[in-house]
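Visitor: sharing a model prediction with you, sequence too.
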Amino acid sequence: MKKPEYLYEKNLLKPITVLNIIDRAVADKKGFSLARFGIGEISYLSWPENTWLVQDFKRYEKYAGVFSSYQKIKAELATALDKADVVGVIIPSRLEFWAKQTKTVFQQLNFTPSTCCCAWIFQDYLKQTDIWPWLRKKKVILIGRRVKEASTIFHREGVQVVDTVAINSDIEIENVVNIVSAIDDWEVALISAGIPATILAPKIANATQKVAIDFGHSLDMLIDGEHFDHAKTVLEWKKNNIRK
């Protein structure tokens, strides 16, 4: 049996294409999810074959919202990979080692994404284009650790924020799905919650038949603007949340 060639990165969706797909899903009132598989996600999906990857990621573990066992996180991520409508992947031109590791993981899972984009699709878009005009046309829910800060800025920019839902760990995932499912009159959920965001996007889209986007650090960029500094954000969070 011939092995798949895994050339999915040759046909990445462009940001504007993804935005158009989201617009169409909103107009048609159909569920749609985008889940991104970055360094953390690929590290957990590599377990237990490559235990050193999760060990190396351990310094970010709690910040990334991981409180459950590696086995549970891997199973949840594998399900998200299978259920997401669009999969965000690490591409060779950005991080060659991690792009190769992504392919290794996909081969181990016997998975080939039918539709994918760059894992940093929204961050790249924000660096090039003003996203606020697009967001102003949406009724959004914000999900994540910094949703209160984000809500203030979104309102200031004229975006209709229907509700906000805080989440800090994967243990809260099912509760968040239930909360969001009970909220009416929204169109797009922007989820910035580390690894739980990857897991949540397809779960919320399936439960609500609406659009759920793993938005990642794009929310931090909208909050912090030109002052966005991921390393500094992580250090400040650790200082305030991890006991010595």
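Guide: Nice, I can see it.
Visitor: rest of the way, CA atoms for contacts and neighbours
Guide: Noted.
Visitor: how close does the spatially most central residue of the chain sit to Leu53?
Guide: What sits nearest the mean C-alpha location of the chain, by Cα atoms, centre = their mean, is Asp214, with 2.7 Å. Distance of Asp214 to Leu53, computed by Cα to Cα, to the nearest Å: 22 Å.
Visitor: now the helix or strand where Ile16 lies: buried residues?
Guide: In this structure, Ile16 sits in helix 15-28 according to DSSP states H and E. Residues 15, 18, 22-23, 25-26 are the ones in helix 15-28 that count as buried (16 or more other Cα atoms under 10 Å).
Visitor: in addition, the following structure is provided for comparison:
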Amino acid sequence: MPDTGEVQDSRTDQAEESAYAKGFDAGYKAGAATGAEEEMASLLPPYTILPGVSAKEVMEAGLQRFLPRLQPLLKPEEVHVRLEQSLALKKPLSVVRLGDGELLALAHDTVLPLAHAKAAGPFLTRAGITLPDYEARDRLAEAVRGADIIGIPASRLPTYQGLLFPVLRYYGIGHDPHRFTISTINYALHEHRLLQPLLLNRQVLVIGNKAEPLAEVLSASGVHITGTVAPVNGFRDVPGALAATAQHTFDIALVASGIPAVVICQTIAAELGKVALDFGHLADKLISGELTYDDDAS
């Protein structure tokens, strides 16, 4: 057992991390609010002020003008229906997700200089790609182009929607309301209690470095796991993972393998005729117990 000092140190570290996180959140919100007010001030005519009106109020009023230009995304219930229909009819369907990692991978030496992409994505190697990797980038673009449903970020920050639309334009991927949903669709399916009905009485294959512990969690809750495929340490493991996948019998594959998950999911649908869902970090949260699969029950 750890001694009292070690336990106390651990608690102190946790308290400091928690305090830091709260401070960061408060600082970020304060900075964002200040930035919005400064931006609004820069748009006012010279020698004028606008008393008693916040930047948020101005944005809310101005947004009304642009409501006709809003573009819909598939809701969790609609994605669930598509998944259920594909499973029932034994038709292929791939659900992939684009976050900052995928977008930086697609953007390097296309819409962003390599140095900029590397500076913005120090985490990319852990996510499955080391820049530059033009073969992986082009394979990723091909997979996005061929995916059935694409999750895109709601965040308008520079490495999210700030990259999304330039990347889509560069690769000639148009916005089809029947193809796009939120990039957190994996969490949304869980939150809306749609994941468990989806997997009920289905043969499920789990793919990724944490495939075995995730399979154990799901199996303990009654999911029929037919196999696991691991490891997937970046794009170099994609061919082997796909070859192993082809040896299994399954209805739906849950893929948690970082950026390569996009390629794996799309290929499973296109070449094996199966349903594949980019499961992402939902796997980690189920394994750790932060989220519980049984909470997903209706």
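Guide: Right, received. Where do you want to start? Quick caveat: nothing in here was measured; it's all calculated off a predicted structure.
Visitor: hang on, the earlier thing: and the residue nearest to the centre of the first structure, what's its match in the second structure?
Guide: The alignment partner of Asp214 of the first structure in the second structure, by TM-score structural alignment, is Asp278.
Visitor: I'd guessed that match sits against Leu254; true?
Guide: Yes: Asp278 of the second structure is in contact with Leu254 according to Cα atoms under 8 Å; the separation is 6.3 Å.
Visitor: show me where the second structure has strands.
Guide: Taking DSSP state E as the test, the strands found in the second structure are 93-97, 149-152, 180-182, 203-207, 224-229, 252-255, 275-278.
Visitor: in a markdown table: those strands, plus distance to Pro166 of the second structure.
Guide: Shown next, in a markdown table, are these (distance: least, Cα to Cα, whole Å):
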| stretch | distance to Pro166 of the second structure |
| --- | --- |
| strand 93-97 | 17 |
| strand 149-152 | 13 |
| strand 180-182 | 16 |
| strand 203-207 | 31 |
| strand 224-229 | 34 |
| strand 252-255 | 27 |
| strand 275-278 | 23 |
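Visitor: closest to Gln71 of the second structure out of those strands?
Guide: strand 180-182 (9.9 Å; Cα to Cα).
Visitor: tell me, that closest one lands on which residues of the first structure?
Guide: With TM-score structural alignment applied, strand 180-182 of the second structure matches the range 116-118 in the first structure.
Visitor: residues making contact with that stretch?
Guide: Contacts to stretch 116-118 of the first structure, defined as Cα atoms under 8 Å, 6 or more residues apart in numbering, come from residues 8-9, 11-15, 86-91.
Visitor: save those as TSV, and put in distance to Lys139 of the first structure too.
Guide: TSV is the format used below for those (distance: Cα to Cα, whole Å):
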residue	distance to Lys139 of the first structure
Tyr8	32
Glu9	32
Asn11	30
Leu12	27
Leu13	24
Lys14	23
Pro15	20
Val86	21
Val87	23
Gly88	23
Val89	27
Ile90	29
Ile91	31
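Visitor: pretty sure Ile152 of the second structure contacts Arg97?
Guide: Yes: Ile152 of the second structure is within contact range of Arg97, at 6.3 Å (criterion: Cα under 8 Å).
Visitor: these two: who's more crowded?
Guide: Arg97 (27 against 22; other Cα atoms under 10 Å).
Visitor: what's the counterpart of the more buried one in the first structure?
Guide: Using TM-score structural alignment, the equivalent of Arg97 of the second structure in the first structure is Arg36.
Visitor: residue contacts, that match?
Guide: Per Cα under 8 Å, 6+ apart, neighbours of Arg36 of the first structure: 87-89, 119-120, 198, 214.
Visitor: and of those, the nearest to Lys148 of the first structure?
Guide: Using Cα to Cα, Asp214 is the member of those that lies nearest Lys148 of the first structure, at 17.6 Å.
Visitor: need the counterpart of Arg169 of the second structure in the first structure.
Guide: The equivalent of Arg169 of the second structure in the first structure is Gln107 (alignment by TM-score structural alignment).
Visitor: no wait, Gly146 of the second structure
Guide: Gly146 of the second structure maps onto Lys83 in the first structure when the alignment is built from TM-score structural alignment.
Visitor: grab the nearest non-local neighbour of that match.
Guide: If the residues on either side of it in the chain are set aside, Lys83 of the first structure comes closest to Pro202, at 6.0 Å by Cα to Cα, 6 or more residues apart in numbering.
Visitor: residues near that neighbour, how many?
Guide: Residues near Pro202 of the first structure, counting by other Cα under 10 Å, number 30.
Visitor: surely it touches Ala212?
Guide: Yes: here Pro202 of the first structure reaches Ala212: they are 7.0 Å apart, a contact under Cα under 8 Å.
Visitor: common neighbours of the two, please.
Guide: Shared contacts of Pro202 of the first structure and Ala212, counting by Cα under 8 Å, 6+ apart, come down to 32-34.
Visitor: output these in CSV; the columns should cover distance to Glu76 of the first structure and neighbour count.
Guide: Below are these laid out as CSV (distance: Cα to Cα, whole Å; neighbours: other Cα atoms under 10 Å):
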residue, distance to Glu76 of the first structure, neighbour count
Phe32, 18, 26
Ser33, 15, 29
Leu34, 15, 30
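Visitor: out of those, who's nearest Thr102 of the first structure?
Guide: Taking Cα to Cα as the measure, Thr102 of the first structure lies nearest Leu34 of those, at 16.9 Å.
Visitor: residues in contact with the closest one?
Guide: The contact partners of Leu34 of the first structure, taken as Cα under 8 Å, 6+ apart, are 84-88, 201-202, 212-214.
Visitor: and what of Leu135 of the first structure?
Guide: Leu135 of the first structure makes contact with Val159, according to Cα under 8 Å, 6+ apart.
Visitor: what does it align to in the second structure?
Guide: So Leu135 of the first structure corresponds to Leu199, using TM-score structural alignment.
Visitor: do the same with Glu149 of the first structure
Guide: So Glu149 of the first structure corresponds to Pro213, using TM-score structural alignment.
Visitor: buried among the contacts of stretch 116-118 of the first structure? Need that as a selection in PyMOL.
Guide: Buried residues among these (16+ other Cα under 10 Å), as a PyMOL selection:
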select buried, resi 8+9+12+13+15+86+87+88+89+90+91
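Visitor: just give me the closest of the contacts of stretch 116-118 of the first structure to Thr79 of the first structure.
Guide: Nearest to Thr79 of the first structure among these is Val87, at 12.0 Å by Cα to Cα.
Visitor: count the neighbours of Asn240 of the first structure for me.
Guide: Neighbours of Asn240 of the first structure using other Cα under 10 Å come to 8.
Visitor: which stretch of helix or strand covers it?
Guide: Going by DSSP H and E, Asn240 of the first structure is part of helix 230-241.
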